[in-house]
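Engineer: This is a predicted model, with the sequence first.
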Amino acid sequence: MSDSAAPCPIADQPLPYADRLPTRDAAAIDLVVMHCTELPDLAMAREYGERILHESGTGNSGHYYIDRDGSVLRYVDPLRIAHHTRGYNPRSVGIEIVNTGRYPEWYDSRHQAMHEPYTPAQIAAVIALLRCLRQELPALRFIAGHEDLDTARVPASDDPARTVWRKRDPGPHFPWPQVLDACGLTRLQPDNPA
């Protein structure tokens, strides 16, 4: 990895409840979790992120969102704990890449393939953002896919006798070798049988 970071323009667009999320010290953050939105566009991802789902008046959201044109938006400051990966939120930053994934049939056993590739602009933005985060967060050492960390299976929506993976993102089209080579982080894959 080069010592010089590529430019990383970020549009700050905090979620309405961002100030209600707990704060943390930068030294507590050692992990980035890669996600895809599994939604058709950034507008719908924003709508989902704004939904209040917790008694604290907050919802589920990543910290950063990368649109198909490579633009990077920050919905939650990385020094706040966002709800994006069960069991890993206090130590991690979540990066969401706009991609349809399995939308709209996330848990239908007949529709588990993820067909949409990531754009070159998205991957370039991911790499630039990771390099910026490494400069801002000195304890950052690990990276994982949501699918690496949340390995739960749930009943399929079309046949409850069958199960499907709860999370499959960022999915098979995410170029792990390219990203790992460029970012200098180690992939964390605890107990993933997939």
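Structural biologist: Sure thing, it's come through. Just so it is clear, the structure is predicted and the values come from calculations on it, not from any experiment.
Engineer: rest of the way, CA atoms for contacts and neighbours
Structural biologist: Fine.
Engineer: What distance do you get for the most centrally placed residue in the chain to Asp67?
Structural biologist: Central residue of the chain (Cα atoms, centre = their mean): His35, 2.9 Å from the mean position. Separation of His35 from Asp67 (Cα to Cα, to the nearest Å): 12 Å.
Engineer: which outside residues touch stretch 29-39?
Structural biologist: 45, 85, 90-104, 137, 139-146, 169-171 (Cα atoms under 8 Å, 6 or more residues apart in numbering).
Engineer: Give the buried residues for the one helix or strand Val33 maps to.
Structural biologist: Assigning secondary structure by DSSP states H and E places Val33 in strand 31-36. Neighbour counts using 16 or more other Cα atoms under 10 Å place Leu31, Val32, Val33, Met34, His35, Cys36 of strand 31-36 among the buried residues.
Engineer: try it against this one:
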Amino acid sequence: MKSLVSLSLIGLFALTSCGPKIIQSPIVFDQQRKELSLAYMKSHYGMEQSQPTIVPRMVVVHWTAIPTYEKTFEVFDPTLLPSHRTAIAGASPLNVSSQYVIDRDGSIHQLLPDTIMARHVIGLNHCAIGIENIGGPKQPLTKAQLKANTKLIKQLKKKYPIDYVIGHYEYTLFESTDLWKEIDEGYRTQKTDPGEQFMKDLRSKLESLDLKPLPAKS
């Protein structure tokens, strides 16, 4: 049963009414998830806030490595991280999630408001909107997903001071920048999503946005 806390997010969801069609599919955001999000921001970023809100400065593009939207929603919906996620369980019991999920046919689902923190990228959740795409190494992302990502990111750029659009595999490039806030030096994972070719194709579609170049490798 959804908590009444979710009702307070309706106003934030309403801000997404313009632009590409977006299906509102909110995951559970109960009091426990709120408290765990705030605790994550404090322990990993040194940020003490009364609400787990963010100011989006970047978009991080992912693939799910889960074959369907329905299964992906089942993974993201619970508040607590499942026990089998041993590689990241020590960092927080807060479950992973993302603001958006794009299905194989290009359907865009919004799981959380743009300005509520989701746990989807180490070091940058405090400023990053996550877009998950249904697919993976053995299930290449589709042309419909490329089109949907392009439309969604262009809309987000109009609404927020988005400087960067990155693939999840590029997140460690930001360790030397002011955007990086991860306190735990040992908390890193290796990522390949959403694939270099997809990001190359996506960037070609976003050239008109005048985004900042990625930081150089240190």
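Structural biologist: Thanks, I have the structure now. Worth saying up front: this structure is predicted, and the values here are computed from it rather than measured.
Engineer: Now the TM-score, please.
Structural biologist: Comparison of the two superposed chains (TM-score structural alignment, normalised by the length of structure 1) gives a TM-score of 0.71, and 157 aligned residues with a Cα RMSD of 2.6 Å.
Engineer: and for His35 and Asp67 of structure 1, which residues touch both?
Structural biologist: Ile97.
Engineer: Quick check: chain neighbours aside, which residue is closest to Cys127 of structure 2?
Structural biologist: Take Cys127 of structure 2 and drop its neighbours on the chain: the residue closest to it by Cα to Cα, 6 or more residues apart in numbering is Pro56, 4.6 Å away.
Engineer: And the one you found, how far from Pro215 of structure 2?
Structural biologist: 18 Å.
Engineer: Superposed on structure 2, what's the mean shift for the helix ranked longest in structure 1?
Structural biologist: Counting residues, the longest helix found in structure 1 (DSSP state H) is helix 120-136. If you overlay the two and look at helix 120-136 of structure 1, the average distance to its match in structure 2 is 0.6 Å (mean Cα distance after the TM-score superposition for structure 1).
Engineer: so the helix or strand just after that helix matches what in structure 2?
Structural biologist: Scanning forward in sequence from helix 120-136 of structure 1 by DSSP H and E, the next helix or strand is strand 142-145. Using TM-score structural alignment, the residues of structure 2 aligned to strand 142-145 of structure 1 are 164-167.
Engineer: Residues in contact with the matching stretch: which ones?
Structural biologist: 57-62, 193-196, 199, 211-214.
Engineer: average offset between it and structure 1?
Structural biologist: Looks like 0.8 Å for stretch 164-167 of structure 2 (mean Cα distance after the TM-score superposition for structure 1).
Engineer: If we go by neighbour counts, what in that stretch is buried?
Structural biologist: Tyr164, Val165, Ile166, Gly167.
Engineer: picking up where we left off before, packing partners of the longest helix of structure 1?
Structural biologist: Judged by 3 or more Cα pairs under 8 Å, 6 or more residues apart in numbering; DSSP states H and E, the packing partners of helix 120-136 of structure 1 are strand 64-66, helix 176-183.
Engineer: ok, now with 10 Å
Structural biologist: Applying 3 or more Cα pairs under 10 Å, 6 or more residues apart in numbering; DSSP states H and E, we find helix 120-136 of structure 1 packed against strand 31-36, strand 64-66, strand 72-74, strand 92-97, helix 176-183.
Engineer: So what touches whichever helix or strand comes after the last one?
Structural biologist: Per DSSP H and E, helix 176-183 of structure 1 leads on to strand 186-187 as the next helix or strand towards the C-terminus. For strand 186-187 of structure 1, the surrounding residues in contact (Cα atoms under 10 Å, 6 or more residues apart in numbering) are Leu31, Val32, Val33, Leu140, Arg141, Phe142, Ile143, Ala144, Gly145, Asp148, Trp176, Leu180.
Engineer: Then Gly57 of structure 1 would be within a helix, right?
Structural biologist: No - read with DSSP: H, G, I helix; E, B strand; the rest coil, Gly57 of structure 1 is coil and lies in no helix.
Engineer: wait, what's in contact with the residue nearest to it when sequence neighbours are not counted?
Structural biologist: Closest residue to Gly57 of structure 1 apart from its sequence neighbours, by Cα to Cα, 6+ apart: Tyr17 at 6.8 Å. Listed by Cα under 10 Å, 6+ apart, the contact set of Tyr17 of structure 1 reads Gly49, Glu50, Arg51, Ile52, Ser56, Gly57, Thr58, Gly59, Tyr75, Val76.
Engineer: What distance do you get for Tyr17 of structure 1 to Ala128 of structure 1?
Structural biologist: 27 Å.
Engineer: repeat for Trp165 of structure 1
Structural biologist: 30 Å.
Engineer: what do we get in structure 1 for Lys151 of structure 2?
Structural biologist: So, by TM-score structural alignment, Lys151 of structure 2 is matched to Ala128.
Engineer: I figured that match hits Ala6, correct?
Structural biologist: Yes - between Ala128 of structure 1 and Ala6 there is a contact under Cα atoms under 10 Å: 5.4 Å.
Engineer: who are the neighbours in contact with Lys158 of structure 2?
Structural biologist: Leu209.
Engineer: Point out the other helices and strands that the host helix or strand of Gln197 of structure 2 packs with.
Structural biologist: Using DSSP H and E, Gln197 of structure 2 sits in helix 196-205. Applying 3+ Cα pairs under 10 Å, 6+ apart, we find helix 196-205 of structure 2 packed against strand 58-63, helix 143-159, strand 164-167.
Engineer: Please report how far Asp25 of structure 1 lies from Ala139 of structure 1.
Structural biologist: 10 Å.
Engineer: that older thread, what do we get in structure 1 for the residue nearest to Cys127 of structure 2?
Structural biologist: Match for Pro56 of structure 2 (TM-score structural alignment): Ile29.
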